[in-house]
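Visitor: pasting the structure only:
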């Protein structure tokens, strides 16, 4: 009986969550403006209640999927009785309605986390922060209830079985990828809320950045992992062997990541030196606005992509209105408040302040480049001026040199001093790093391939330049204090080191796989061999296998190098009967320095042969290992002990008028 009424329970829980979000948005803010402690005290219990009821709604939907309640339209469209249980649970966010509910629930839990870990904030500041978060989630809950309810019924006669989950999403990577991506998107709302709360209170000092900085680092880490998982999924699931296609939806996640990276560095300057105050607030607004823009692109129907969720224009219009209200209101508040803020910060060209400023500028130029390349075709199409496609050549031509410049400043920044530094001293600190980086860049291409390559040397030069200067400070401390010296550096410093090393690893992976990739489209049948990239691939067997909800042709491919057996690979071509859709399941042999990649295409005319795509991809795994290191660096920085000294931050903020 309980299972039958779960959709109604979930719907009522969302309505109650909306009521609490509205109270959270209005009452605490009014209390902070009128200095009424009782009204401000509503913020925390409303945040808790909102999280509780949205969790209830999410659990109701998950149980409906688990027990195959096909009377619910969303479940009938995205599940099937033969679908394995773990994919039935991941199908909760496999379509538009469920993914927006997941987004809203995560927003509520970010607000819950703020209410728990920020209780030592001044009461009026906490009330304003939670009020802003309540406004955002109230908008999304209205959107869900008005256009995207996941609990709509099929009455009076529900289908006997469901249409099945999109085969592209029937993958372990897609169980984790969307939640991680949404955690990053939604997490930037906390920095946005802190920025607006600081603007409302006229407290654009270093104190608010101390509280916003760990939340920003955490959101950035989640988004980094989410983007990496999406790239990894595209690599092994789509069968083409690429890791980034500059798809508009991929760009939608990259833009807030670039702006968020700039925001993290700007927060550091504001906290440590009291500079970039207005700029930091603007970056917080821009970063979250780009997260909302990504939501609009994915769910509005303006894009055709394997990543896109919805094609209902009414939903896109609603999100566009929500985006316009959020951006318009925040920028209006910024326009009135920011000019009053002065940053009497002076610094020279050769200083850490200047290096971080240059990095900020480059990151924002990269973001604008991606934004223009993504939106320009959409704008032309909407105005009836024709359709154009902006693809990899545009992005690669502009982003690659900007990344090189960014890497040069990344290597220089950690060894410079705040405020000012003599050029001669900077050269003294960097000359050895420059020589080591140059040696690495010139020798590795010869050792790896027996020939010099300008693109490879340039990429390796940038990667080495980022990493080598990082060892200077620990070595200096070892010389002064012995082996205990590096322990004097903070977790935030080591988080920065991990993040920069991760970026260097990603650059190495991109450089090596882009220049040394071996790929061939071949015709293979049982007993036939081909050689690609120094490896011999032999199809030894071809048979038919039955999966839980698909039928597959599976090949067995023996990979050898000389007389040595390297791997036995099993690529598949799957056919999902419920969706009447075929999918490629690639086979991979992983390695730290190379991947062997085999994907089945289509059967050929003779009935015995198959089109196969075979690739040898050097150092491709460094792409994702680098992203994980970057995320680990962000999390390590959050663990810095100074973020736990809340009492001093509160005293500093309360001392302000």
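Guide: Received it, and whenever you're ready, just let me know what you need. Everything numeric here is computed off the predicted structure, so don't read it as measured data.
Visitor: please count neighbours and contacts with C-alpha atoms only from this point.
Guide: Fine.
Visitor: the closest residue to residue 13 other than its chain neighbours sits in which helix or strand?
Guide: Among residues not flanking residue 13 along the chain, residue 53 sits closest, at 5.0 Å (Cα to Cα, 6 or more residues apart in numbering). Using DSSP states H and E, residue 53 falls within helix 43-66.
Visitor: for residue 479, same thing?
Guide: helix 472-481.
Visitor: same for the helix or strand just after that helix, what does it pack against?
Guide: Scanning forward in sequence from helix 472-481 by DSSP H and E, the next helix or strand is helix 491-516. Packing partners of helix 491-516 (3 or more Cα pairs under 8 Å, 6 or more residues apart in numbering; DSSP states H and E): helix 454-467, strand 610-618, helix 621-638.
Visitor: which of those sits closest to residue 239?
Guide: strand 610-618 (8.2 Å; Cα to Cα).
Visitor: how big is the angle separating the closest one from helix 491-516?
Guide: 130 degrees (axes from the mean of the first three to the mean of the last three Cα atoms, to 10 degrees).
Visitor: follow-up on the earlier one: so what's the residue nearest to residue 13 up against?
Guide: Residues near residue 53 by Cα atoms under 8 Å, 6 or more residues apart in numbering: 13, 14, 16, 17.
Visitor: go through those and flag which are in helices.
Guide: Among the contacts of residue 53, the ones falling in helices (DSSP state H) are 13, 14, 16, 17.
Visitor: one step back: any chance of CSV for the helices and strands packed on helix 491-516, columns distance to residue 559 and mean neighbour count?
Guide: Shown next, in CSV, are the helices and strands packed on helix 491-516 (distance: least, Cα to Cα, whole Å; neighbours: other Cα atoms under 10 Å):
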stretch, distance to residue 559, mean neighbour count
helix 454-467, 28, 23
strand 610-618, 11, 22
helix 621-638, 19, 24
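Visitor: want to compare, so here's the second one:
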């Protein structure tokens, strides 16, 4: 009965989405305020009924209702409660339900919190958002019903993929979806503005908090997924340029460009057309990621390998959404006012360079991701485009961007004195060079690109701190006065400083853990000793342990440094009897200098296991924790900016002036 209630609730939500997709936008065209206000009720109704459906599915997982096919395929009665709950979004159908729930929440958020948005723009925005909802509600109900029954029900389920039975993976998908779907409301704002024919500072002010919220969540989701891959998959890497990793990274890159472009539109009235295009493309890449993950084009631990016919449905949605919005953009964008003028050396020019480099980098990642799929579709030949290509093509574009990011906050609007800015940063340049030389002295060789990357990261970190110190006049006035100035600075200024510094620190982690990583893969028996990065690691043996829904071989490693005991590591090799799946559980000794990382592979054969012989992977990754620290600073910086009163209050209402929907932009 509960699953049927959930399915009926989804059907009602689709009905309200259909009404919202038509009535408010007609009302805005005819000046009918009652029709425009109907979006408030329909958006809230969508949220309520989608929540009912989601709660019904979660309840089916919690109580192990094996009359529901989705529960049978993705749960088991012995699975811990947390992972039963996470199983709600651990499948294609469940994750799609979470997607539409977040989609409706963002729409309702504009209804509830967008009271200072002009009635016409809000009505059009919510109608566009409902168009997206209609597409995904219909996709779910017609091809991916999460409440499909199975009779007779089996005695137990098939269990969730053991790799996904992890706290990190319980949180990672919702964060990613909030990021993906968060950009949908920015897309809706952009399409509504094109229909209305008006983009101004007020529009940019309304768009910024939604963009920032989506960007924050996507940042957190990508970082958490990278951390999970690092400690769970057993190979010691945090990024592999997997196609499904790439489809989350591309919206992040364009979302970062969009965030900065909207600032220029708000502050200077420039980049209007560019901001609209970025809003369309960012969400389009989110939809493209949905197609790649759910179409059956590829198989990955991240992907839902499903019936390709579902991919055809998503492909139609993709074509209508992207094709329709870009056609509208091509028609309306040329009439948009170009906005404020600026010199080649100015803050606007710096942000334009930022956007161009991020867009080019996104295109490079897109090419590397899709090219093998196109080749296989046309010729049947399987190609692999992996880290060598992406590292060689992507990193050289990012280094100038990071270098310029250090200069950007020092540049003034309209025109700036580049020589004066460089003069102010002379001491920062000297310190960056000395720090890089120190690292070169302490390390025993390494790629020249690694030292250049370290130098630019330190340059950006120190320049960011100097800019913040200059704002509060640290050292020029008393500490009490500097503290007062820091308290009075807008939170967005502190957020920018924290985010830019976080990126610099994350780059230190990227470079350190890649350029100076030590790794050994050895065949060990009890008593075997391995020396790595100054540590002496002794393999003591393996014992059998039993978990709630798995059995494991747990290794014991004693770690010493200069003859002194440091720690004991216990890597595991787990087997899940229900799913007939094995996972590697790494053991990590972490500190700020780096991680000592150990993972246990399968024994070569039964005889090797009987005498305690195993394959052991041991790595030392310098500065790897700087990646997580820097990522956390990026998210916190975004949160601090989002809490700025100027964004929470929003833009003042536009002067009342009706603009026909078909009138060209000013």
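Guide: Done, it's in. Values in this document were obtained by computation on a predicted structure and should not be read as measured data.
Visitor: what's the TM-score here?
Guide: TM-score for the superposed chains, counting by TM-score structural alignment, normalised by the length of structure 1: 0.96, backed by 650 aligned residues with a Cα RMSD of 1.6 Å.
Visitor: can you pick the most crowded of the contacts of residue 53 of structure 1?
Guide: residue 17 (30 neighbours; other Cα atoms under 10 Å).
Visitor: what's the match for it in structure 2?
Guide: Applying TM-score structural alignment, one finds that residue 17 of structure 1 aligns to residue 13 in structure 2.
Visitor: help me confirm that its match comes into contact with residue 43.
Guide: No - in this structure, residue 13 of structure 2 is not within contact of residue 43 by Cα atoms under 8 Å, at 9.2 Å.
Visitor: chain neighbours aside, what residue packs nearest to the spatially most central residue of structure 1?
Guide: With distances taken as Cα atoms, centre = their mean, residue 223 lies nearest the centre of structure 1, 2.6 Å away. Closest residue to residue 223 of structure 1 apart from its sequence neighbours, by Cα to Cα, 6+ apart: residue 184 at 4.0 Å.
Visitor: where does the helix or strand containing that neighbour end up in structure 2?
Guide: Per DSSP H and E: residue 184 of structure 1 is located in helix 172-201. Residues 167-196 of structure 2 are matched to helix 172-201 of structure 1 when aligned by TM-score structural alignment.
Visitor: ok, residues contacting stretch 325-340 of structure 1?
Guide: 136, 196, 199, 200, 202, 278, 282, 285, 289.
Visitor: list buried residues within these.
Guide: Among the contacts of stretch 325-340 of structure 1, those classed as buried by 16 or more other Cα atoms under 10 Å are 136, 196, 199, 200, 278, 282, 285, 289.
Visitor: now the fifth one: closest residue in space, sequence neighbours ignored.
Guide: Distance criterion Cα to Cα, 6+ apart; nearest residue to residue 278 of structure 1, sequence neighbours excluded, is residue 338 at 5.8 Å.
Visitor: and the one you found, what's its match in structure 2?
Guide: Using TM-score structural alignment, residue 338 of structure 1 pairs with residue 333 in structure 2.
Visitor: next, count neighbours for its match.
Guide: 23.
Visitor: tell me the SS of it?
Guide: helix (DSSP: H, G, I helix; E, B strand; the rest coil).
Visitor: circling back to that earlier point, neighbours of the residue nearest to residue 223 of structure 1, how many?
Guide: Residue 184 of structure 1 has 30 nearby residues by other Cα under 10 Å.
Visitor: next: residue 532 of structure 1.
Guide: Counted with other Cα under 10 Å, residue 532 of structure 1 comes out at 15.
Visitor: ok, it to residue 509 of structure 1 distance?
Guide: 20 Å (Cα to Cα, to the nearest Å).
Visitor: with residue 304 of structure 1 instead?
Guide: 29 Å.
Visitor: OK, contacts around residue 170 of structure 2?
Guide: 82, 83, 86, 164.
Visitor: for residue 223 of structure 1, same thing?
Guide: 180, 181, 182, 183, 184, 185, 253, 257.
Visitor: how about a cut-off of 10 Å?
Guide: For residue 223 of structure 1, the contacting residues are 177-188, 217, 229, 253-254, 256-257, 260, 627, 631, by Cα atoms under 10 Å, 6 or more residues apart in numbering.
Visitor: nice, that's everything, thank you.
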